[in-house]
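> structure, please.
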Amino acid sequence: MSNMLAIGTSGLNAAQLALNTISNNISNSSTTGYSRESTVQTEQVGATIGNLTIGGGVNVTAVQRAYNQFLTTAMWTSNSGLQGSTTYNDLATTLNSTLSSSGNLQTSLDNFYTSFNTLAGSADSSSNRLAVLGSASSLASNFNTLAQQFDQQQSSINTQVAQTVDSINSTASSIAKLNQQIVQAGSGSSASNALLDQRDTLVNTLSGYLGVSTSFNTDGSINVFTNTGQSLVSGSNAYALSTGPNAYDATTTDVMDNTGTDITGKLSGGTLGALLTYRSNVLVPAQNQLGLAAVGLASSVNTQQSKGLDLNGQQGAAIFSVPSPGVSASSANQGSATVAASISDPSALTGSDYVLSYNGSQWNLATTAGQSVALTTNANGSLSAAGLTFNVSGTAQAGDSYKIEPTRNAASGISVSMTDPNGIAAAAALTTTASSSNTGSAAVSAITVTDPTHTNLLSSATVSFPTAGSYQVTDSSGNVLSSGSYSSGQAITANGWSLTLSGTPAAGDSFAVAANTSGLADNSNALSMAAMSGTGVLNSGKTSIVDAYANLTTQIGDAGSQASSDLTVQTALNNQAVSAQQSVSGVNLDQEASNMVQYQQAYQAAAHIISTAQTLFSSLLTAIQA
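Next up, the predicted model:
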């Protein structure tokens, strides 16, 4: 009877523990991160009587949580992808909105080029000239505004990077503390289960900030690493990340590990990975492309200006000014060298940033992505590559490096440098006159300025043909500037200009070339300015400024579209991963209700066993007393 009483008591206790566990499941059915628990029961070894073994009841050996490491890890990975895609999409959407609400740069470009067409209709009109300067100012302002808004997003990303790193450190510290508590609590207890749930929730939160990988120790603690292996948590120790200025640019926030090593380029996944990837793959290229358009605009307009004469009879001065390429020395440099960069060929610019480094014997150039770029050493000691010229002064030490940003600040710094509307060079710089004694059929078809910087561009010159098959160019003093054989249609060059004839000259024919000082109301150069809206000035002369801006809007639009699509995919993947994990670890209230009825009946049955044992014992006592 004592055995029967013990068996009934063990069953009662087991049913009570199961009912408590079920009650806890039901109470936490809506608790984030909670894993369904169940009791683990084993048969208790009983006594042996003769050749018979009678069971000794039941033992509850553990309260275990429903858990699948593979499904949980998959959920963490999908959460990292979802949070990263959400952040990336938000940033791309903001950039697209910025582009559409910052003032229509496309319209400003169209208005600017159209103003030269209007000027060509009346080249000496002061109102038309003022309109050109007004449209130029509006265009520069739109460049400035858009660039400033790009800069604001850059600043916002810096803030978000710092905040996210703080959140990562706080979460990692909490995981380390939970590791310690879990080790102390031991496995199988309800307290341990609750701590494990809390830790899994924190790892899931951490995965939303940054892509992570994990490993487990035999004592139940977990190790957490970034996707590329930097340790964040090891047992009860947490290793904090930090933020600091980029080695070249103090306005850019980078991420360092606990040793101070810059790991910005090694981080991926989650909010932080998205911030860093978006900055390097979308925002910085957009800033550079916008700056490239500004450089191309200023260079092409100013160059064409210099090919004409203004109302004062002077060679056209610059309408726009843009900042020089940015050069930033690494904070780790040991030498005293300084580097100055200038743009020598705008058509060769790529929109890339570069790192110019010294290895102790020579300078090397590479894009910030690591692609090597060939450097040319010029006769004056300067270096050239990718449309840029570098002048180095001072002494560099091996390992010194400089970041070159050819166009990053051009859009924010472009401005109108011309204030006098009479300075607009609407007229052609040169005019030609055929000698009245010419006998051949040759006529000037075109004279173009090829080198507006030539000191003798506006000096008078004569092109003569000693024979029908030869030519010579002389200055006003009779000095021969160039000569040679001549064939029909051949370009004749001198003093920075190029002359092309139609027809055939006869021996003794000549043509005078002089500054167009008597034709200042001429509109030739104004028409050339207007035609530049479709003229290729970038990408080796293949891309116009209008096309360059259209390409930028397409580039940003594509980034936004891709981000939106990726968010849709990642949302679906995360939903699948969460659903799979919850199918194992989640609480099903219907199932819990069924289990409660089952264990309620078991409890009642165990209580009946105890009652029966008591009745039998009482009967035995009564029989003995009788």
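> rest of the way, CA atoms for contacts and neighbours
Will do.
> how about the helices in the stretch 51-200 of the chain?
69-101, 105-121, 126-185, 190-209 (DSSP state H, counting those that start in this stretch).
> for those helices, which one sits closest to Ala6?
Distance to Ala6, taken as C-alpha to C-alpha, is lowest for helix 190-209 among the helices of the stretch 51-200 of the chain, at 25.2 Å.
> chain center to that closest one: distance?
32 Å (C-alpha atoms, centre = their mean, to the nearest Å).
> got a list of contacts for it?
32-35, 63-65, 75-77, 79-84, 164, 167-168, 171-172, 174-175, 178-179, 181-182, 185-187, 212, 269-273 (C-alpha atoms under 8 Å, 6 or more residues apart in numbering).
> among the residues you listed, name the buried ones.
Neighbour counting with 16 or more other C-alpha atoms under 10 Å marks 33-35, 63-65, 75-77, 79-84, 164, 168, 171-172, 174-175, 178-179, 181-182, 185, 187, 212, 269-273 as buried within the contacts of helix 190-209.
> let's see this one next, to set against the first:
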Amino acid sequence: MASDLISIAQSGARTARQALDVTASNIANASSQGYVRRTVQLNEVVASGELSAVGNLSLSGVRLNAVIRNADAFRQSEVRRTGSDLARADAELSGLSNIESALEQSGLYDALVDFEAALNQLASDPVDRSLRAAALEAARGMASTFNLANAALAAAGDGVTFEAGADVAQANLLTGELAVLNTKLARSAAGSSDQAALLDRRDYLLGELSGKIGIHAEIAPDQTVTIRAGDASGPLMLDGSTATSLSLTSAADGTLSFDLGGSAVVPAAGSLAGHAQALDELADVRLRLDTLAMDVVTAANIAQSAGAALDGSAAPAMFTGTGAGDMALVISDGSLIATAPAGSPANSSDGSNLAALSAALTGSGVASGLNGLLFDVSAMVNGKTVTRDTLAAIADNANIALQAQAGVDLDEEAVNLVRFQQAFQASGRVMQVASDIFDTILGIR
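Reported below is the predicted structural model:
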């Protein structure tokens, strides 16, 4: 390369223009999601001397060596980790909040209290048919409320399962796109603008994927990424251009299990982990609700079997069912409520068996058990809210640290605009001086 003012100035102008392009790109993408600030790496250009002066070097200007992404792999990994934990907490809290709403809005506790109150009112006049009818309707309302609570919990579970299925599909979509990016990255030139754009997209997709399931990402020298589910020993999700599909299975009790290419996976982070944990807790709540429903059925039917109907006949069972979902009132007439003990004559005002029914309901702890269930769910929601808020603060701090290092600082870019503009103008001035010198030489007589 010739070492003359014009060629040196030309390289300076060209490089300054390229640096201005990079600066302009930073400014334009200051608010772009996933964009990482670029800087230019400039190198001096030197050329060998003439044949008569082998070994001598002559200065020949400047060139753009590489466009560098101002990225920090550790900070990016920390953002993915904290974001994955936050996504898990958000998903779990959302599921628990729906469970809490399903129980509270069903009015189950009030229905149980109303049934006990109706029985106490009937005890004041066991032969009063209006009080018997009121007690019968209270019993029917309580059974319906158990059904409603069970249906509401099932709907909450279906909603969580649907969200988990959507997240699995999204995780597979992200993994597939990362596989395509791996192919492009393997072919891209190191330090090029194209590679920088691909790396931005790669890191953005890794962040999105970690929000669905906890991952371990390994970056190769050619910038391609290998992804494992969980930690470094987990099953492969992505290896080169080969992506492994993630799938889920819903058990009879509504809990979820996950499979990755034939290997069972238990997510510890990400929204899928939160959905699975919420459904585990829902299964426990539904089991406790079924137990409470059966406690009511058992206590009422035992009391009925020990008493007599209003006409003195043996009283039939009051409820049927195997849980909260199919609990039902089977008597259709208030006169069949066994207020008197077995063997009592028709229209007996003896309410001792009714007192035994009330005592059985109280003694079985249905009301206290239901109150405990509501309290436990509410306590879980409150506890998970605190956890979620703590994780949100940690994730925010990690994001702030990353943005401080990799984000665009408009003040700094404004300084670079002036600096590179002045360099461009100075190079133009050098070319003008070179032209003036050349003209002067030509004008010598």
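> need the helices of the stretch 51-200 of structure 1 in a markdown table with distance to Ser583 of structure 1, can you?
Shown next, in a markdown table, are the helices of the stretch 51-200 of structure 1 (distance: least, C-alpha to C-alpha, whole Å):
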| stretch | distance to Ser583 of structure 1 |
| --- | --- |
| helix 69-101 | 10 |
| helix 105-121 | 53 |
| helix 126-185 | 25 |
| helix 190-209 | 16 |
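> for the ones you listed, which one sits closest to Asn28 of structure 1?
helix 190-209 (10.9 Å).
> average gap between the helix or strand following the closest one and structure 2?
Next helix or strand after helix 190-209 of structure 1 toward the C-terminus (DSSP states H and E): strand 212-216. After superposition onto structure 2, the mean distance of strand 212-216 of structure 1 to its aligned counterpart is 1.1 Å, using mean C-alpha distance after the TM-score superposition for structure 1.
> and if you look at stretch 73-81 of structure 1?
Per aligned residue, stretch 73-81 of structure 1 averages 1.4 Å (mean C-alpha distance after the TM-score superposition for structure 1).
> which part of structure 2 matches that stretch?
Residues 77-85 of structure 2 are where stretch 73-81 of structure 1 aligns, with TM-score structural alignment as the criterion.
> in structure 2, which strand is the longest?
strand 57-69 (DSSP state E).
> so what secondary structure elements neighbour that strand?
With contacts taken as 3 or more C-alpha pairs under 8 Å, 6 or more residues apart in numbering; DSSP states H and E, strand 57-69 of structure 2 sits against helix 5-28, strand 38-48, helix 193-212.
> got the buried residues for it?
Ser58, Leu59, Ser60, Gly61, Val62, Arg63, Leu64, Ala66, Val67, Ile68, Arg69.
> also stretch 601-611 of structure 1?
Quick answer for stretch 601-611 of structure 1 (16+ other C-alpha under 10 Å): Ala602, Tyr603, Ala605, Ala606, Ala607, Ile609, Ile610.
> then stretch 559-573 of structure 1?
Buried residues in stretch 559-573 of structure 1 (16+ other C-alpha under 10 Å): Ala559, Gly560, Ala563, Ser564, Asp566, Leu567, Gln570, Thr571, Leu573.
> what's in contact with it?
Ser78, Gly81, Leu82, Ser85, Thr86, Tyr88, Asn89, Ala92, Thr93, Asn96, Val282.
> buried ones among those?
Ser78, Gly81, Leu82, Ser85, Thr86, Tyr88, Asn89, Ala92, Thr93, Asn96, Val282.
> from Val296 of structure 2, how far off is the counterpart of Asp547 of structure 1 in structure 2?
Using TM-score structural alignment, the partner of Asp547 of structure 1 in structure 2 is Ser368. Taking C-alpha to C-alpha, to the nearest Å as the measure, Ser368 of structure 2 and Val296 of structure 2 are separated by 12 Å.
> got any residues that touch both of the two?
Shared contacts of Ser368 of structure 2 and Val296, counting by C-alpha under 8 Å, 6+ apart, come down to nothing at all.
> of these two, which one has the most company?
Between Ser368 of structure 2 and Val296, Val296 has the larger neighbour count (other C-alpha atoms under 10 Å), namely 22 against 14.
> which helix or which strand is home to that one?
helix 271-305.
> and that helix with helix 108-124, angle?
Going by axes from the mean of the first three to the mean of the last three C-alpha atoms, to 10 degrees, helix 271-305 of structure 2 is angled at 10 degrees with respect to helix 108-124.
> by contact count, what packs against helix 271-305 of structure 2?
Checking 3+ C-alpha pairs under 8 Å, 6+ apart, helix 271-305 of structure 2 ends up next to helix 73-106, helix 129-187, helix 193-212, strand 256-260, strand 319-320, helix 352-363, helix 366-406.
> the helix or strand following it maps to which residues in structure 1?
Later in the chain than helix 271-305 of structure 2, the nearest helix or strand by DSSP H and E is strand 307-308. Using TM-score structural alignment, strand 307-308 of structure 2 corresponds to residues 308-309 of structure 1.
> ok, stretch 25-40 of structure 2 next?
Counting by TM-score structural alignment, stretch 25-40 of structure 2 sits on residues 24-39 of structure 1.
> what does stretch 379-391 of structure 2 give?
Stretch 379-391 of structure 2 maps onto residues 558-570 of structure 1, going by TM-score structural alignment.
> same check, this time on stretch 412-430 of structure 2
The aligned range for stretch 412-430 of structure 2 is 591-609, by TM-score structural alignment.
> Ser2 of structure 1 - nearest residue in space that isn't next to it in sequence?
Ala613 (7.8 Å; C-alpha to C-alpha, 6 or more residues apart in numbering).
> alignment lookup: Leu289 of structure 2 to structure 1.
Counting by TM-score structural alignment, the partner of Leu289 of structure 2 is Leu290.
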